[in-house]
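Asks: using only what follows, build the 3D model:
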Amino acid sequence: MQRALKVKSKLENSKFAKLFLLFATMLGTSMVIGDGVLTPCISVLSAVGGIKEATSAMTEDRIVWASIAILVCLFMVQRFGTDKVGYSFAPIICVWFSLIAGIGVHNFIKYDPSVIKAINPKYILDYFRRNKDQAWISLGGVVLAITGTEALFADVGHFSVRSIQISMCSVTYPALILAYTGQASFLRKNNHLVSDTFYKSIPDPLYWPMFIVAVLASIIASQAMISGTFSIIQQSLSLGCFPRVKIVHTSTKYQGQVYVPEINYLLMLACIFVTLGFRTTTKIGNAYGIAVVFVMTLTSAFLVLIMIMIWKTHILLIIAYALIIGTIELVYLSSVLYKFDQGGYLPLAFALILMTIMYVWNDVYRRKYYFELDHKISPEKVKEIVEDMSTSQRLPGLAIFYSELVHGIPPIFKHYVANVPALHSVLVFVSFKSLPISKVPMDERFLFRRVQPKDIHVYRCIVRYGYKDARNEQEPFRELLV
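Replies: Reported below is the predicted structural model:
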C-alpha cells in the first residue's frame, strides 16, 4: 500500500513523468490505430494470394485489386455493428480453427512427428548459436505468429472477460499450436516451400474449401482490429485526447460496441493506399511487426504500473515479470526495427501524425478547461452582474450557456455581458455528461441547481446521457425549469 502511494505521489508531482506517460500512451494508441490499418491489409492480401496455387491467371495486380474489393466491402458493413456482423462470423471462425487444427494434425502424422522435440528450449539455443545475427533478424518474422494478441484488450468492450478466456484457452491457442506444429512437420520434408507453407501444406481435396474459409477468416481478423480501433478512439475521445467525431453505439448490452463513421472511411482509404503501395505481404509484414511489438511493449510497461499501483503485487513478482517479459519484448522490438527501411517506417509515420493531432487537441482541451476552472465566476459575482442590469435590460425568455464545468459559472458569461447589453430573464448554464449505461430515463436526465439568490433566476444544469441516448432531440428545458 505504501509503495503504491509513493509511486502515485511521485507521478502526480512530476511534470516530466506525467508528460512522459502522456506521450507513451499516445504512442501506444497511435500504434493500435496503425495496427487497425495494417491488419486488414496483410490478412486479406495473404489470404487472397493463396489463389495463385490454383491458377496462374491470378497476377499480382489482380490479387491486389481483389483484396481492395474485399476491404471496401468489409468497411461498408461496419455500420451494422459487431453484434450483427458477429453472428455471421462466429460459425465461420469455428470452422476455421477446426480446419487448421485438423490439417495440422494430418501434417504432423504424415510428414515428421519428431518435430515434437521442438518444445525443448535447447533447440532455440542451438538455432541462435548456428545462425547468430540471422537468427536475431528472423525474430522479426517469428513475431508475426503471435499478432493479434496485442489487441485482446479491445475485445473486452465487445465480449465478457470470461468468454475471451474460455475461447482463447480452449479453442484459439490449441488450434494455432496444432497448425504451426503441422506446418513445421511439413517443412521438415519440404523446406524449399517455406515461402508459401500454409497453402502448400493443405491436402489437395481441401484446397478450395480452405481458401474460402481463409479469406473469410482474414475478414474476421480485420474486423477485430477495426472494432478495436473504434473502441480506443472512443476512449481517447472521452479523455479529451482526440478530435470530436460521431460515436454510434450499436449495442444496448455492451457499451464498447461502437462505430465511428469518419474513422471507418479514413481507415478504408488508408487500407486501400497501403495495399496499392506495398502490394506484397512481405513489406506490409515488416510494418506490421513494428506496430505489434510496440503495442505489446508499451502494454507490458503500463501493466507494471498497474501491478504496483492497483493490484499491489509483490515486488519480486513485478521484478520477475519486468525482467522476463520485458527482455523478450525488447529483443523482438530490436529485431523488427532492423527492417525499418523495408516498410517498417510506415507505422511510425502513422504514429507521428496521430500523436501530433492527439497532443495538440489534448493541449488545447486542457488549456481551455483549466482556463475556465481558474477564471470561473463566483455566485456573488453573478449576483452582482445580474443585479446591475436594470429591469428593462432583462428580456423575457431563456438563455442557455454551455460549459465543461460542472461547478461554477464559466468566464464566457462575463464576456457575454460585456458585449450584449441585455440578459434574458432566466439563465441556464448547461454541462453534458455521458454515463456508462445504455439509457438515462427522461425524468432522471436533468439535474438542476439554483444559483443563489433565487430572485436572479440563474440555474446550473447537468444533462446526463447514456451511450444509446440520442442527443439531437429537442430537450424540454423550459418545461422542466417551470
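Asks: all contacts plus neighbour counts: C-alpha atoms, from now on.
Replies: Fine.
Asks: can you tell me the closest non-neighbouring residue to Ala322?
Replies: Val304 (7.1 Å; Cα to Cα, 6 or more residues apart in numbering).
Asks: repeat for Val72
Replies: Per Cα to Cα, 6+ apart, closest to Val72 is Met268, 6.6 Å.
Asks: again, but for Tyr369
Replies: Glu404 (7.0 Å).
Asks: and what about that neighbour, helix, strand or coil?
Replies: Assigned by DSSP: H, G, I helix; E, B strand; the rest coil, the conformation of Glu404 is coil.
Asks: any idea how far Ala4 is from it?
Replies: 31 Å (Cα to Cα, to the nearest Å).
Asks: quickly find the element holding the residue nearest to Ala322.
Replies: In the assignment (DSSP states H and E), Val304 maps to helix 281-309.
Asks: and for comparison, fold this next one:
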Amino acid sequence: MLNGTEGGLEKECNCARLHTFKMAEPQRTSSNGAAHGDSDTTYASNEMPPKNLQRSDSLHIEAAKIPGGQTHAAKVGWATTLHLAFQSIGVVYGDMGTSPLYVFSSTFTSGIKDTDDLLGVMSLIIYTVVLLPLIKYCFIVLRANDNGDGGTFALYSLISRYARISLIPNQQAEDAMVSRYKLEPPTNRSKRAHWIKNKMENSPKFKVMLFLVTILATSMVIGDGVLTPCISVLSAVGGIKQSATSLTQGQIAGIAIAILIVLFLVQRFGTDKVGYTFGPIILTWFILIAGIGIYNLIKHDVGVLKAFNPKYIVDYFKRNGKEGWISLGGVILCITGTEAMFADLGHFNVRAIQIGFSVVLLPSVLLAYIGQTAYLRIYPENVANTFYKSIPGPLYWPTFVVAVAAAIIASQAMISGAFAIIAQSQILGCFPRVRVTHTSKKFEGQVYIPEINYALMILCVAVTAIFQTTDKIGNAYGIAVVFVMFITTLLVTLVMVMIWKTSLLWIALFPVIFGGAELIYLSSAFYKFTQGGYLPLVFAAILMFIMATWHYVHVHRYKYELQNKVSSNYVAELVARRNLARLPGIGFLYSELVEGIPPILPHLVEKVPSIHSVLVIVSIKYLPISKIETNERFIFRYVEPRDFRVFRCVVRYGYNDKVEDPREFEGLLIGHLKQFVYQESIYSQGGDRSAEETGDATEPSTGIQETRMPKSLSGGITSALPNDCIGEIQLIQREMDDGVVHMLGETNVVAEENADLFKKIIVDYAYSFIRKNFRQPEKITCVPHNRLLRVGMTYEI
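Replies: Just a heads-up that it's a prediction; the model follows:
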C-alpha cells in the first residue's frame, strides 16, 4: 500500500492546477462511511488512484500521461547467456576462486595433529560450498533480484517498493506507474503479507533497524574492499618463498604492498580497459587448480574421496571438540566472494551466474581442495604453504604468475564493488557527497571514486604492513564474509514473507537452515576477535557512523522543508507585486522537496526581488528501482497562475542510473518541458475527452493516450498547433537562447536551541565536519559551474 499523499501534510493544493480530468471532486462518503478526497487516502500501490482522490501535491495525473517502457526484460538466448557466463567467470568468481591459496593454512593454524582431521575439514568444505553458494545463492537468493540487480541495497529497495519503510517521506503514488516498478497483484495468500507490511510501516523502530542492518551489510562489503586485496595478493605473492627462500616475511609483505599500490593507482582507468583479459586469466586459473588437484589426488591418496560422506564431519567434531569449532573460522574462507554472485548480478543474468558457478567454479575449486587434502595426507607438515608445495615442479612458475594475476583480479572486483555500493549509498542519501566517474560506456555500474580509492589504498597498505601474514587477516575476513551473508538471509526471508508469499514451512526452513549454519560459522570467527577479527567491525563502525549521521540529517532536513513548504497562493501573491522584476532567460531552482514549493524560493525572492521569465523548480528524486527509462524521467506541472510561467518538475532516477552531464540534462529537461506544454494545450482543448467523460482512472492506457509533439517543433513552429501553445513554446525557446541559470540551495543545518546534547553533537559537530570535508553539491550534480547561483539558507532541525 502506498499513500497518495503524505499523512499529516498540508491538504491545500500547493501550486497545483486542476487539469481537464476531473480528478479533484468534492468529498464523498463511501458505503462504509469513509470520506474520500482526504490527503490521507490510501490505495493499492499497483493500482491507479481513485477518480475522486484530492490532487494535493501528487503528480499521478501527469505521470499517467507518460507512456511506460517494457515492464519485463527481453528474453536472452542461450548464446548470449553462455557469453555472459564466460564473462562472469572473470568478474564474479575471482575471490572465491583464489580461496584455495589460504584455506588450509587458516584452518590448521597450529598444524595437523591427526591426518583423519583432513577428511573432516574436506567434508566441511564440500558441504559448506554446496549449502551456501550453490543452494542458497544460486537457486534462492538470485531470485530475489530487483529487476535484474542484486546486492543489499537492491533487497532494501525491493522491500521498500512493497512497504513504506523509507525514512524519507517522499514515496508518492505516481512512482508506482514507472514501468520497472513491478508489483504483484493481491492474492488470496496476501493477508499475512499485508499484516506484516502494516506492522513494518507503523513501527518507526523497525524502519530504523532495517536501515541500520542494510548499512551494516553495506559497510561490511566496503570493508571487503580492504581485506580482499590484502589477503589475496599476500597469499599469492607468498608463493615466491618456495624458490626464493632467503626472502623474509617482511620483504614479501613489501612486494605485496608495491603490487597493491599499483593496483589502486590504475583504478582511474576503469575496469573496462582490462576487462576482456579477466575471463581468460581466471579460466586459466581454474583449469590449472583443477588439473593440479587431479594430479595430487591420483599421485598421493585417492581415498580422500570418501570425504563426501558427511559422517567424517561428525567424527571430526567428536575428536577435536572446541578446537574443531574454532577451526570453522578458517573453513568459512572457502566461500569468500559468494556475495559477489548476487551483488554483480546486474552485469549478467541469473542463468549466466548459475552456469558459471555450477559448470566452472564448483568442480574446479572442489578438485583443488581434494588434491590439497590428498597431498596433506602424505605431507601434513607443509600445511602452512599447502598450495604452492603441492604444485608439480614444471608448473610452479606458470601457476605463480597466474595466481598473482588472479589475486589482482579478485581484488579488482571487490574494489569496483565498493565503488558501486558507495555510489548507490550516495544516491539514496546515505553517504556524503563524492565525485563518481563512470568508467565504461559498455557496462553500466562500473564507476570510479577517487576519494574512496585512495582511502582504500591507505587502509590496504596499513593492514598488510601491520599484519604481514594471512592468518590474522583471514580472521577478519571471515567475520566480514559471514556477517553479510547472514544479513542477506534475514532480508531474503522478509522478501519470502512479504513479496513471494511463500508457505510458512519454507519461510521457517530458510533462516533456520542457512541462517543457523551462518551463525555457527560467525560464532567461530568471533572467537578470534582479538586476533584481527575486530578489523571489519572497526571499519563497519566508522562507515556506519558516517552513513547514519549523514542520513539522519538528510531526513530531518527533508522533513523541515516539507513542514515549511510555501502555501498554494504564494505565486499568485508574487504576480501582484509590482516591484518584482522578471529576468531574461530560464531559471532552474533545485530542491530535494518533491511536494509543493520549497522554502528556498521565498528566501531567494526576499533577498533578490526578481524572478526569471521562465522558472522551473527542479526536484531530483531517486526511486527504489535500479533504472528508469528516459521518457519516464520527467514529470511537469504548472504552478498557478499559468501565465506566470512557473513550473514544477520532478526528475526521477533509479539508483543505478547515470546522471547526465550538464548540457545533456539541460537539453532533456527543456525538451520535455516543451513536450509538456504541447500536451497540456491539446488536453485543455479537449484532445482527450474520453478520459474525462469515463473517469476510468484504474486503466490509464485506455483513458490517457500519449500525445507526441510534432517533430517540426525542433526546427520551426507548425501552424497545426494551437496559438497559445505556439506562443508559449516560442517564448521558452527565446528565453533558452537568452541563457539558463542554475540556482542551487545550499542549506546550513544546525540543531535547534532546545535540542538535546546528543542531537547537537551529531548535527553541529559530526555532520558539520563531514559536510566540510566532502565535496560540495554542485560538484556531483548535473549543475554547470559557470552558470551556477548558490542560494544560502539555514535550517534549524
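Asks: TM-score for this pair?
Replies: TM-score for the superposed chains, counting by TM-score structural alignment, normalised by the length of the first structure: 0.93, backed by 479 aligned residues with a Cα RMSD of 2.3 Å.
Asks: thinking again about what came up before, ok, the residue nearest to Val72 of the first structure touching Phe75?
Replies: Yes: between Met268 of the first structure and Phe75 there is a contact at 6.3 Å, judged by Cα atoms under 8 Å.
Asks: would you mind telling me which of these two has more residues around it?
Replies: Met268 (23 against 20; other Cα atoms under 10 Å).
Asks: could you look up the SS state of the equivalent of that one over in the second structure?
Replies: Matched by TM-score structural alignment, Met268 of the first structure corresponds to Met457 in the second structure. Following three-state DSSP, the label given to Met457 of the second structure is helix.
Asks: tell me, how many residues neighbour the residue nearest to Tyr369 of the first structure?
Replies: What Glu404 of the first structure shows, counting by other Cα under 10 Å, is a neighbour count of 16.
Asks: who touches it in this structure?
Replies: Taking Cα atoms under 8 Å, 6 or more residues apart in numbering, we find Glu404 of the first structure in contact with Tyr369, Ser431, Phe432.
Asks: so how do I select the buried members of the residues you listed in PyMOL?
Replies: Typed into PyMOL, the line below selects the buried ones among the contacts of Glu404 of the first structure, using 16 or more other Cα atoms under 10 Å:
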select buried, resi 369+431
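Asks: element containing the residue of the second structure most remote from its centre, please.
Replies: Distance from the centre of the second structure peaks at Arg578, with 49.2 Å (Cα atoms, centre = their mean). Under the criterion DSSP H and E, no helix or strand holds Arg578 of the second structure.
Asks: show me what it lines up with in the first structure.
Replies: By TM-score structural alignment, Arg578 of the second structure lines up with Ser390.
Asks: from Phe448 of the first structure, how far out is that match?
Replies: 26 Å.
Asks: how about Trp311 of the first structure?
Replies: 38 Å.
Asks: for Val194 of the first structure, same thing?
Replies: Counting by Cα to Cα, the gap from Val194 of the first structure to Phe448 of the first structure is 69 Å.
Asks: quick check, Ile220 of the first structure in a strand?
Replies: No: assessed with three-state DSSP, Ile220 of the first structure is helix; it does not lie in a strand.
Asks: quick one: map it onto the second structure.
Replies: So Ile220 of the first structure corresponds to Ile409, using TM-score structural alignment.
Asks: ok, the nearest residue to its match once chain neighbours are set aside - contacts?
Replies: Leaving aside its sequence neighbours, Ile409 of the second structure sits nearest to Gly94 (Cα to Cα, 6+ apart; 6.2 Å). By Cα under 8 Å, 6+ apart, Gly94 of the second structure lies in contact with Ile282, Gly337, Ala406, Ala407, Ile409, Ala410, Ser411, Ala413.
Asks: what is the neighbour count of the fourth one?
Replies: So that's Ala407 of the second structure. The number of residues near Ala407 of the second structure, taken as other Cα under 10 Å, comes to 29.
Asks: wait, it touches Val237, no?
Replies: No: judged on Cα under 8 Å, Ala407 of the second structure makes no contact with Val237 at a distance of 9.1 Å.
Asks: biggest strand in the second structure by residues?
Replies: Under DSSP state E, the strand in the second structure containing the largest number of residues is strand 610-623.
Asks: in that one, what's buried?
Replies: 611-623.
Asks: quick one: contacts of that strand?
Replies: Everything outside strand 610-623 of the second structure that qualifies as a contact, by Cα under 8 Å, 6+ apart, is 175, 427-428, 580-594, 597, 605, 644-655, 732, 735.
Asks: average distance between the following helix or strand past that strand and the first structure?
Replies: The helix or strand immediately downstream of strand 610-623 of the second structure is strand 634-639, counting by DSSP H and E. For strand 634-639 of the second structure, the mean deviation from the first structure after alignment is 3.7 Å (mean Cα distance after the TM-score superposition for the first structure).
Asks: okay, the angle between strand 634-639 of the second structure and strand 610-623?
Replies: 140 degrees (axes from the mean of the first three to the mean of the last three Cα atoms, to 10 degrees).
Asks: elements contacting strand 634-639 of the second structure?
Replies: With contacts defined as 3 or more Cα pairs under 8 Å, 6 or more residues apart in numbering; DSSP states H and E, the packing partners of strand 634-639 of the second structure are helix 60-64, strand 646-654, helix 662-684.
Asks: so what's the residue count around the equivalent of Pro599 of the second structure over in the first structure?
Replies: Under the alignment (TM-score structural alignment), Pro599 of the second structure maps onto Pro411 of the first structure. Pro411 of the first structure is flanked by 17 other residues according to other Cα under 10 Å.
Asks: please apply the same query to Asp374 of the first structure.
Replies: Going by other Cα under 10 Å, the residues that sit close to Asp374 of the first structure add up to 11.
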